[in-house]
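>>> Have a look; sequence and predicted model below, questions after that.
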Amino acid sequence: MLALARALLNEAAPAWWQDARRRSLLEMAVALHDFGKATMFFQEALQGERRKDAFTRHARLSALFFLHRATAWLGEEAEGHWLPLLFAYLAVLRHHTSLKNVADELHPPDEAEREVLEAQIQAIPADKTNAYLAALDLPEEIQAVLTFSPEAFQSWLGDEASTLFRTWRRRWRGWKRETQDAEGYWAFLTGFSALLDADKLEAGAKGYLPSRGDVPSDAVDCYKARVFGPPSVEGLNAMREQAYREVLAGLRSPDHHLYTITLPTGMGKTLTGMATALKLRDLVREKTGQAPRIIYALPFLSIIDQNADILEQVLAVALGLTEGEAPSASSPDPCDPEDRGKGLVENRLLIKHHHLADVQYRVQNKDADKIEEAVRELDYAASRLLTEGWHSEIVVTTFVQLFNTLLAWRNAAARRVNKLHHAILLLDEVQALPAVYWPLVRNLLTEAAERLGAYVILMTATQPYLLEDAHELVPNPHAYFSVLDRLDVHIHLERRTLEDFVADFVPERGKSYLFMVNSIAAAQELHSLLEDALDEDVAFLSTGVTPKERLERIRALKAGRYRFAVSTQLLEAGVDVDFDVIYRDLAPLDSLVQAAGRCNRNLRAGRRGQFHIVHWIDDKDCSYAHRIYDPVLLARTQTHLEGHTHLREPEFLDLLRDYFLDVWETGIPWDVADALWEAVCTLRFDGEKDKACVLKAKEAPGAYLSQFCLIEQQPYKWDVFVQVDERAVAVWNEAKAILRALRRDHDVWKARERFARIKPCFYQYVVSVALKPETAPHWDDDLRIYVVQQDVRDVYYDSVTGFKREQEAGGVFL
């Protein structure tokens, strides 16, 4: 394991750990992190002869033995190296658990713990242990003190440990008062991450640890030439090509670490952003000799799957893994066993990671005779470890996973921190980050660039100015926004009921319409009104509809099979649909601009889109917008829209700059971001305490990192599995069969593996809704989830509008 940790540190250790003494302390900690497993208590539990208890725990014993020997090695230098000594100790102490507030860790063992530790020490065979310690690959000066004496260790615990921890408490208080940045935070987490990652890989994937892979820097060019042919010389495709070339031309050296790409919706940011990241990767490799990983983060699962599929196609074409035509653009069906493992690209080059992603890791099959057999899938344990550890050149993931890694307090997230070192962080649709966290995001990304050498690229049509010193790669973004004049914006801020709106609505022949509302309850009501008024089918999209059906309907919209559609904010960003006319209920200005990107998106010849901003209310005169959005952001939006009744697209987009500056100055509750940033700088993790999300806390000051929540949990919502078709029934029965097998065989890992195989399909039939206890569907005690069984489906679920409102608690959800 020590060799693995050294390899990780050689690739990912920041300057802080490059000091010889600090590095030696960390390597010593890695070597001794499992020392406590030498007790007979642990060995008996390992053989199934003893139940796990306080005597079988090994982390605290290992951490204290490390301190015992490290202070002996350092001697008088221990005082000057107190901080790396503390960080190395904490890395061992918490290598199996979430991180706690560091200030709470600075206490020696109490009397009860001492009794356990003394029993553990006496239960360690000294001769065998010293033979093991002598064989460790550590410097001679460390090996000279690396001996285990039960008497000496117990004496140290009784005398010197208390003094050391007392000194640490005094030092830590002073350090917290003086620290103004996150240098210590990144130093600790990168060292901790190396230990965690090496430990996991050694245990479950050592034989499969992939070597670094080569991704052609011209991969996107190859794909574009293959799929699209010669560059277009007119229309929107010509503008896309111009933007693509200008962005790449603007990236000449890796001297900058902070970048933005600001382009209107529909301008091909996915391919442009990836081409930029690949070129930057090549420039960094030329300068440093090491190619950075690319971590591509997006806000929504739907566009993650869509963009990951596109990137796999890009690599398949560039690497010559396809025969004949370019691969299909359609995403694999997670419920179709034939679609599993069809990918041709090794996962050391590209992985997709989110909580519902299929856990599979493909490697090169050297014995393959056919292209379709060029890769093979590793076993579940290795696949999971390599995927969750981001062992790939390109990682496509969620904002949640990225920011849980940047603000790591969980063991699993902290393991990935070493992958941030010198990485290219490509963030798409960054305006989707909650405004309350903007100052925190600015600090995190800026310090990641400074402390970890990371490169940050923010992509969106609506830049919220997250990075103050970023280098914009589009020479003149305004030129694209001013030329790309695709639509007219009509502003109607007078409050109207849905009934009144539909009564006056007269569609124009030959035009398509999208109605975007702020809640499912409003969407269902509007859909009913429109279906009564129109002699055509109206598509419906919301999170009350199962993901499987949502995907099918989005594909139908793209194919033009519906003229009318009602949707919540699902279609707001990243989804490639195109309508002639959009009516969008009032929302913060950046959301309105994103919604407008679905209007005349492809700049069809001879047409101008019509985008209407409306303000819908219910029959009690309550605004749907004010139930969902921050009233401060809505007030600023209305202020910037007032006085306008009609704007062309460039004029509408011009409002954004002043709006964002306004939000930065007066619209953000800085106490939340400041409290979390203070927690970063002072290593206030507290991952073992059950505290509310900081957004729900009465007072933000004193918050812990464990209180960060990018997506605020809604405790009144419950997951419901809906048996909408025979395939849903089959996957439900399979999940039940897995549970029955677990009870019979008691094989937890096998059960986890089997469920991981069906998990992506299982959640294609799950909706998250508010429920009334008296009308909730059946609760399944085995799978711990509500289920709408097929024979009562029509009671709870409408085949068009999804989960029925009369079964919901309150009726207002997204």
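Received it, and whenever you're ready, just let me know what you need. Computed from a predicted structure; not experimentally measured.

>>> use CA for all of it now, contacts and neighbours both
Will do.

>>> Identify the residues contacting the nearest residue to Glu525 once chain neighbours are set aside.
By the measure of C-alpha to C-alpha, 6 or more residues apart in numbering, the closest residue to Glu525 outside its immediate chain neighbours is Leu498, 7.9 Å from it. Residues in contact with Leu498 (C-alpha atoms under 8 Å, 6 or more residues apart in numbering) are Glu525, Leu526, Trp616, Ile617, Asp618.

>>> Could you pull up the contacting residues of the nearest residue to the fourth one once chain neighbours are set aside?
Right, Ile617. Residue nearest to Ile617 in three dimensions, not counting chain neighbours: Ser623, with 4.3 Å by C-alpha to C-alpha, 6+ apart. Applying C-alpha under 8 Å, 6+ apart to Ser623 gives the contacts Arg495, His615, Trp616, Ile617.

>>> take a look at this one as well, against the first:
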Amino acid sequence: MNLFEINSDYYSHPDYPLENHLGHSAASFEDILHKEAAWFHDLGKLTREFQSYIQSEGKKSFTTHALESALIFLENKKFELTPEIFAAFYAIIKHHGNLEDTEIYFYNKFQDVDDLEDMYPNLDKRLETICQRLGGLQQPDIEAICDLFGQGDFLSENGLTGIQTYFLIKEVFSRLIFSDKYEAIFKRSYTESTVHHWKKYENNLVTLIASKNNEMADLRNRARQEILDKYQANKNKQIFIIEAPTGIGKTFSALHLALIICQSKGKKKLITALPMTSIIDQTYEEYSAVTGESELLKFHHLTRSKVYGFLHEKERQNETKYFSRQENDFLAMSWSSDNIIVTTFNQLFNLFYSNKNRDLIKFWTIRDSVVIVDEVQAVPRILIRDVAETMTFIATNFNVDFILMSATLPEISRFFPKKLIAQLLDNRYFSLDFNNRYSIRVNPDINQYEGLISEVKSCYQKNSSLLCVVNSKKLSLNVFSDLKDDFEIKKETGELFFLNTNFIPKHRVDIIRNVKKRLEDGLKTLLVSTQVVEAGVDLDFDYGIREFAPLYSMIQTAGRINRENREGMNKTAQLLVTDTIGFCPYHAKDLLKNEVLALFHTEIQENNLLSVLKEYFHIAFDRTSKDYLLKPEMDKLNFETVYAKFSDHFMKEIPLITQVFIEAEKGIYNSFFNRIDDIYDKLQDKNLSLNKKMGYKSQLKDEIKKISQYTINVSEKETEDLQSFHILVPIKVCPHQMVQDESKYSLSRGWLGEETLLINF
């Protein structure tokens, strides 16, 4: 499909023919709508202004091309506004930006012909030149286009509203921006891999599982087989729910199920999303033991780019070079060259709700995939209806099978159409003897700080190891500091550890590693922590104390108590829940305090939690709003508003904060600074080619990801006396001296500012 013959003297990029760029971009997907959008998207580069700009050296003047390209496309379509035509038009006009609130954006842009021509001087002449250079194509009628969009209700009048159009626009936009950037980097069309190794990976997994011979192996195998058998009886469904207690082997069971679905339904990708980066690292290691790393990608904001040596299996003989940093960055951030992705909730849900170019460049990859959503109870209740509605639509319209997993029974199944869902595991596993590792006891009489400290000391004397989790950073530091004084008197400071988000990521990993080693060695250990320890942290304590929190959070903490079901430990292993003592970051409607106190009026063993969990989530969801939060805005194609509302409710609102680099090791700041300053100097070269410039920017991105292991977010007020890191890295620096003298940061207590202690995120 070649829509235009364009003179090879016209360029899209320096010394690169426009016709090649358009043809390769269009050939990247076998979809007629994409091909049309791709052929038109850069026709605006045929203007004299742009050709002069692309071939000039030194200072370059401002020029445009997306608007011109979009107008020519719409004229070619005779101003018809079907959802498909409008999606392509929208994608073309915004392919270098983000999607906006549609009606407002187009009304503001096209409400007045004179305003449009003032904003884009000589627009008529540029359009005339483009059309002449295309062999006399019909020149767009700007006034007619303004009349089309100048009405405030053009969406409803043309039948363009609704979730169908919302996701159609996202998919057309995603394919266009991906193929455009891919072609600009690799100078060729993208070819989707048709080689998959699902059966090989399944065989590897079965072999790995067979090698695990421990007390839990038989039970885990039975549960896994039940999941697979029930899937075979429900193959026609698309949303599969696995509700199972911690320790039943959900990770490998879900992976096994996903690999079978990929084989039986011809899926192209397997995507696993988890709520926290700490869980991702662990899951990635488990997956890599099954799949290797060649087709496996770990992707979140702290990961560094994967190194790719070739694009696809068929290129192995011809492609021997390793790609540049820019090429590696692009392949990773677009999810285009890996068949198995391990990522965060943020990355997955941003595909559905973000309006940002950087997020949507990978939206197209979700089609024909299996998506595992682990710890689904972490989705805020206020968003659960919208998330279920979105998954239902994606499942039925994008050929996606979802596997939703939880250890705390969030009753999410009530929000899906019954014809789509299948429960794959019987709830009896919650009541079996193995699932009797600990008990939970609530004691609301422990409601003062002194009572908490006394209880921690008393319980630690009776147990070899103890975990104390509280709700706020300030309270966690107070508890640790008081205990530290006591431990110093007894000369037992080596037994006490502290963890919260005031530690840089590198130190958090070190603390968890040290605690884990002590626990495995049976050494006396006490850890004071915030919620950061609750999910995905593989620690096994004898006893736990938890400040009152939402029930699912309490049970996450309990999952660190007698985690390995050690012999005889279930008689004494317990999670003791106190009343709220310090600042409580949870809303009352999430706590359901009176209801939980009634449910836990007596001590409850783990294998008796099922009925309690069912009742809790029944109450919780009965009190959840029956209204959608995001869907009305999705129906109106308000892309920017959808993302703003999602972000406001998915992530806690954070006050004014600043990112600070902690120079935890002497000289490490200078090491980072010198490498970044060298990149900065190279970027100042006015004769730098576009490819080299992008390469240096990729190097910068890689350095910033390394720096992130040493950074934390702190109150802006506490950074006024700190110097800036570098002109290219807009963060502050806490020098090593302030770590040594503990004036700002302590290796044992983290960031010490009072303002930051009051910010709970």
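Great, that's in hand. The structure displayed is predicted, hence computed values, not measured ones.

>>> Need the TM-score from the superposition.
TM-score for the superposed chains, counting by TM-score structural alignment, normalised by the length of structure 2: 0.85, backed by 706 aligned residues with a C-alpha RMSD of 3.2 Å.

>>> Quick one: the helices in the stretch 551-700 of structure 2, in order.
Using DSSP state H, counting those that start in this stretch, the helices found in the stretch 551-700 of structure 2 span residues 551-558, 588-591, 593-599, 609-622, 631-635, 639-650, 668-683, 690-707.

>>> For Ala422 of structure 2, find the nearest of those.
Nearest of the helices of the stretch 551-700 of structure 2 to Ala422 of structure 2, taken as C-alpha to C-alpha: helix 609-622 at 17.9 Å.

>>> buried sites along the closest one?
Neighbour counts over helix 609-622 of structure 2 (16 or more other C-alpha atoms under 10 Å) mark Leu609, Leu610, Leu613, Tyr616, Phe617, Ala620, Phe621 as buried.

>>> Can you add distance to Phe430 of structure 2 and give those residues back as a markdown table?
Shown next, in a markdown table, are the buried residues of helix 609-622 of structure 2 (distance: C-alpha to C-alpha, whole Å):
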| residue | distance to Phe430 of structure 2 |
| --- | --- |
| Leu609 | 7 |
| Leu610 | 6 |
| Leu613 | 10 |
| Tyr616 | 15 |
| Phe617 | 16 |
| Ala620 | 20 |
| Phe621 | 21 |
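
>>> Alignment lookup: Tyr182 of structure 2 to structure 1.
Counting by TM-score structural alignment, Tyr182 of structure 2 corresponds to Leu201 in structure 1.

>>> At which residues are the strands of the stretch 301-450 of structure 1 located?
With strands called from DSSP state E, counting those that start in this stretch, the stretch 301-450 of structure 1 shows them at 350-353, 362-364, 375-377, 394-398, 424-428.

>>> mind putting those strands in TSV, mean neighbour count and distance to Val694 of structure 1 included?
Below are the strands of the stretch 301-450 of structure 1 laid out as TSV (neighbours: other C-alpha atoms under 10 Å; distance: least, C-alpha to C-alpha, whole Å):
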stretch	mean neighbour count	distance to Val694 of structure 1
strand 350-353	26	26
strand 362-364	19	39
strand 375-377	20	41
strand 394-398	25	21
strand 424-428	25	24
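
>>> Check the gap between the equivalent of Gln789 of structure 1 over in structure 2 and Lys666 of structure 2 for me.
By TM-score structural alignment, Gln789 of structure 1 lines up with Pro735 in structure 2. Pro735 of structure 2 is 8 Å from Lys666 of structure 2, where distance means C-alpha to C-alpha, to the nearest Å.

>>> quick one: which of those two has more around it?
Higher neighbour count among Pro735 of structure 2 and Lys666: Pro735, with 21 against 13, using other C-alpha atoms under 10 Å.

>>> OK, contacts around the more buried one?
Neighbouring residues of Pro735 of structure 2 by C-alpha under 8 Å, 6+ apart: Ile662, Glu663, Tyr669.

>>> Could you do His196 of structure 2 as well?
Applying C-alpha under 8 Å, 6+ apart, we find His196 of structure 2 in contact with Lys268, Asn339.

>>> What lines up with it in structure 1?
His196 of structure 2 maps onto Asp214 in structure 1, by TM-score structural alignment.

>>> ok, now how distant is its match from Leu356 of structure 1?
28 Å.

>>> what's stretch 43-52 of structure 2 aligned against in structure 1?
So stretch 43-52 of structure 2 sits over residues 35-44 in structure 1, by TM-score structural alignment.

>>> that older thread, can you tell me what the residue nearest to Glu525 of structure 1 aligns to in structure 2?
Using TM-score structural alignment, Leu498 of structure 1 sits opposite Tyr449 in structure 2.

>>> Next: Asn476 of structure 1.
Using TM-score structural alignment, Asn476 of structure 1 lines up with Asp426 in structure 2.

>>> now Val800 of structure 1
Match for Val800 of structure 1 (TM-score structural alignment): Ser748.

>>> Can you tell me the number of residues neighbouring the residue nearest to Ile679 of structure 2 when sequence neighbours are not counted?
Distance criterion C-alpha to C-alpha, 6+ apart; nearest residue to Ile679 of structure 2, sequence neighbours excluded, is Tyr696 at 6.2 Å. Tyr696 of structure 2 is flanked by 21 other residues according to other C-alpha under 10 Å.

>>> got it, and Asn411 of structure 1?
By other C-alpha under 10 Å, the residues close to Asn411 of structure 1 number 19.

>>> any idea how far Ser62 of structure 1 is from it?
From Asn411 of structure 1 across to Ser62 of structure 1, the span is 18 Å (C-alpha to C-alpha).

>>> again with Glu499 of structure 1
Going from Glu499 of structure 1 to Ser62 of structure 1 by C-alpha to C-alpha gives 69 Å.

>>> Of these two, give the one with the bigger neighbour count.
Shown here are Glu499 of structure 1 and Ser62; by other C-alpha under 10 Å, Ser62 has more neighbours (22 against 17).

>>> ok, and the more buried one, which helix or strand is that part of?
Secondary structure assignment for Ser62 of structure 1, by DSSP states H and E: helix 59-74.

>>> Remind me what that helix packs against, helices and strands.
For helix 59-74 of structure 1, the packing partners by 3 or more C-alpha pairs under 8 Å, 6 or more residues apart in numbering; DSSP states H and E come out as helix 20-32, helix 82-93, helix 150-158.

>>> Can you add mean neighbour count and distance to Glu246 of structure 1 and give those back as TSV?
Below are these laid out as TSV (neighbours: other C-alpha under 10 Å; distance: least, C-alpha to C-alpha, whole Å):
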stretch	mean neighbour count	distance to Glu246 of structure 1
helix 20-32	22	43
helix 82-93	23	45
helix 150-158	16	64
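
>>> Can you check which of those helices gets nearest to Leu484 of structure 1?
helix 82-93 (53.1 Å).

>>> Cool, thanks, talk later.
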